[in-house]
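1. Predicted coordinates and the sequence they were generated for:
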Amino acid sequence: MNYTYLLINIGVIFFPLILSFDKKVHFFSKWKFVLPAILITGIVFLIWDLLFVKLNVWSFNSDYIIGIKLFGLPLEEILFFLTVPYACIFIYECLNAYFPANTLQKYSLAISNLFLGLCIAILFFGYSRWYTLINFGFLFLVLAYIEYVNIEFRFMYKFFRAYLVSLIPFYIVNGFLTAIPVVIYNNQENLGFRVGTIPFEDHFYLMGLLLMNVYLYEFFKSKKSNQGESSLVSEKERLGVLGGF
């Protein structure tokens, strides 16, 4: 058995997990929002992953996995959808806690529109390739929904900053996965353009994965906040009624 992919997963989550008890970020207190976001997103991406294995979009090098499989996927690949989102949401929260000022706020819609336009352009030229089609189609739908349908809370300016920072560990982790390689890509199903050994689409795969996780994370936080506000209003009304007697 080879533990390469498993060790990569452990390396991804090790420091974010240890540092979750940082006093300023208090990330451990937000696990009740983090975990459902990761689980829901994970189900979506695992279905996507299974489809890609069936379509021969990518496969896994048996020399670098321990050999345990669930639903036809290596255990390490399933863990990937826990460790990477956890680390990325941790980065997102750390940046928000330590650097609350964010100059991207006034540019976030323009940046989103730029990415939406990029998705349309790439889909026009690469729609016949499964990885390109599903990857950019998914990103387009999620991004368009968040910017033009979701009006309850705005967070994209914080998301883009976290995404940029997340690209640093992304190049390290994905660099290992694609250089060894642990994950083997079928270039007939992607654009065939790589940054080093990393397929171009992987950058936007990360964006879609992180975006869905952060959206659900913020969604669950907002629901909790709204419930708290409703309870506070009800309590004030109750006290007001009692005060009238």
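-> In hand now; what should we look at?

2. From now on I want contacts and neighbour counts done on CA atoms only, so please keep to that.
-> Noted.

3. A helix includes residue 25, no?
-> No: counting by DSSP: H, G, I helix; E, B strand; the rest coil, one finds residue 25 to be coil, located in no helix.

4. pretty sure it is touching residue 97, no?
-> Yes: taking contacts as CA atoms under 8 Å, residue 25 lies within contact range of residue 97: 5.8 Å.

5. So for those two, which sits in the more crowded spot?
-> Higher neighbour count among residue 25 and residue 97: residue 25, with 18 against 13, using other CA atoms under 10 Å.

6. In terms of secondary structure, what does the lengthiest helix in the chain contact?
-> In the chain, assigned by DSSP state H, the helix with the most residues is helix 200-243. Contacting helix 200-243 under the criterion 3 or more CA pairs under 8 Å, 6 or more residues apart in numbering; DSSP states H and E are the following elements: helix 31-54, helix 75-98, helix 130-148, helix 156-179.

7. Quick check: next helix or strand after the last one?
-> The one in question is helix 156-179. Next along the chain after helix 156-179, taking DSSP states H and E as the criterion, comes strand 183-185.

8. And what about residue 100, helix, strand or coil?
-> Following three-state DSSP, residue 100 is assigned to coil.

9. contacting residues around it?
-> Under the criterion of CA atoms under 8 Å, 6 or more residues apart in numbering, residue 100 has no neighbours.

10. also this one, for the comparison:
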Amino acid sequence: MDRFQYLLVLGGCLLITLPLEVFGKGVYRQARRTAAAILPVAAVFVVWDLIAIFADVWGYNPDFVTGIGFPQVPFEELMFFVVIPLCGLLTYNAVDTILTYLKRRLRERSAQST
């Protein structure tokens, strides 16, 4: 079970933020936009990871990864660079939608009371 801990944490992050998709225009419903926001940054961090691994700055304990992926960068690490920003986008989108709604309601109430 230890081999799946990293994947389980990533899955938990996705599961927790999945309901946030209902707010606003959504993140999953704008796949191109989401990919354009995540993939270039993920590519930079994968290169960064490779440099650090080859420079022996860090590595991954094989007991805690599945062994799937590039020889040096585990699948879980690649998914980290997609999942965590995706969760961040879902959270940001939900908070922005809720705050915009609340501000609009406050302005409407303020306009009605004057």
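-> Yes, it's here. These numbers were taken from a predicted model, which means no experiment stands behind them.

11. residues in the second structure matched by the longest helix of the first structure, start to end?
-> Using TM-score structural alignment, helix 200-243 of the first structure lines up with nothing in the second structure.

12. that older thread, now tabulate the helices and strands packed on helix 200-243 of the first structure in JSON lines and tack on distance to residue 211 of the first structure.
-> JSON lines is the format used below for these (distance: least, CA to CA, whole Å):
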{"stretch": "helix 31-54", "distance to residue 211 of the first structure": "10"}
{"stretch": "helix 75-98", "distance to residue 211 of the first structure": "10"}
{"stretch": "helix 130-148", "distance to residue 211 of the first structure": "8"}
{"stretch": "helix 156-179", "distance to residue 211 of the first structure": "7"}
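
13. Which stretch among these approaches residue 5 of the first structure most closely?
-> Proximity to residue 5 of the first structure, assessed across these by CA to CA, is greatest for helix 75-98 (6.1 Å).

14. so what secondary structure elements neighbour the closest one?
-> Secondary-structure packing of helix 75-98 of the first structure (3+ CA pairs under 8 Å, 6+ apart): helix 4-18, helix 31-54, helix 156-179, helix 200-243.

15. Including mean neighbour count and distance to residue 86 of the first structure, could the ones you listed go into JSON lines?
-> Below are these laid out as JSON lines (neighbours: other CA atoms under 10 Å; distance: least, CA to CA, whole Å):
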{"stretch": "helix 4-18", "mean neighbour count": "17", "distance to residue 86 of the first structure": "7"}
{"stretch": "helix 31-54", "mean neighbour count": "16", "distance to residue 86 of the first structure": "7"}
{"stretch": "helix 156-179", "mean neighbour count": "17", "distance to residue 86 of the first structure": "12"}
{"stretch": "helix 200-243", "mean neighbour count": "16", "distance to residue 86 of the first structure": "9"}
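
16. Please tabulate the ones you listed in JSON lines, including the columns distance to residue 74 of the first structure.
-> Formatted as JSON lines, these follow (distance: least, CA to CA, whole Å):
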{"stretch": "helix 4-18", "distance to residue 74 of the first structure": "10"}
{"stretch": "helix 31-54", "distance to residue 74 of the first structure": "11"}
{"stretch": "helix 156-179", "distance to residue 74 of the first structure": "14"}
{"stretch": "helix 200-243", "distance to residue 74 of the first structure": "19"}
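
17. So for residue 83 of the first structure, which of those helices sits nearest?
-> When these are compared by CA to CA, helix 4-18 sits nearest residue 83 of the first structure, at 5.2 Å.
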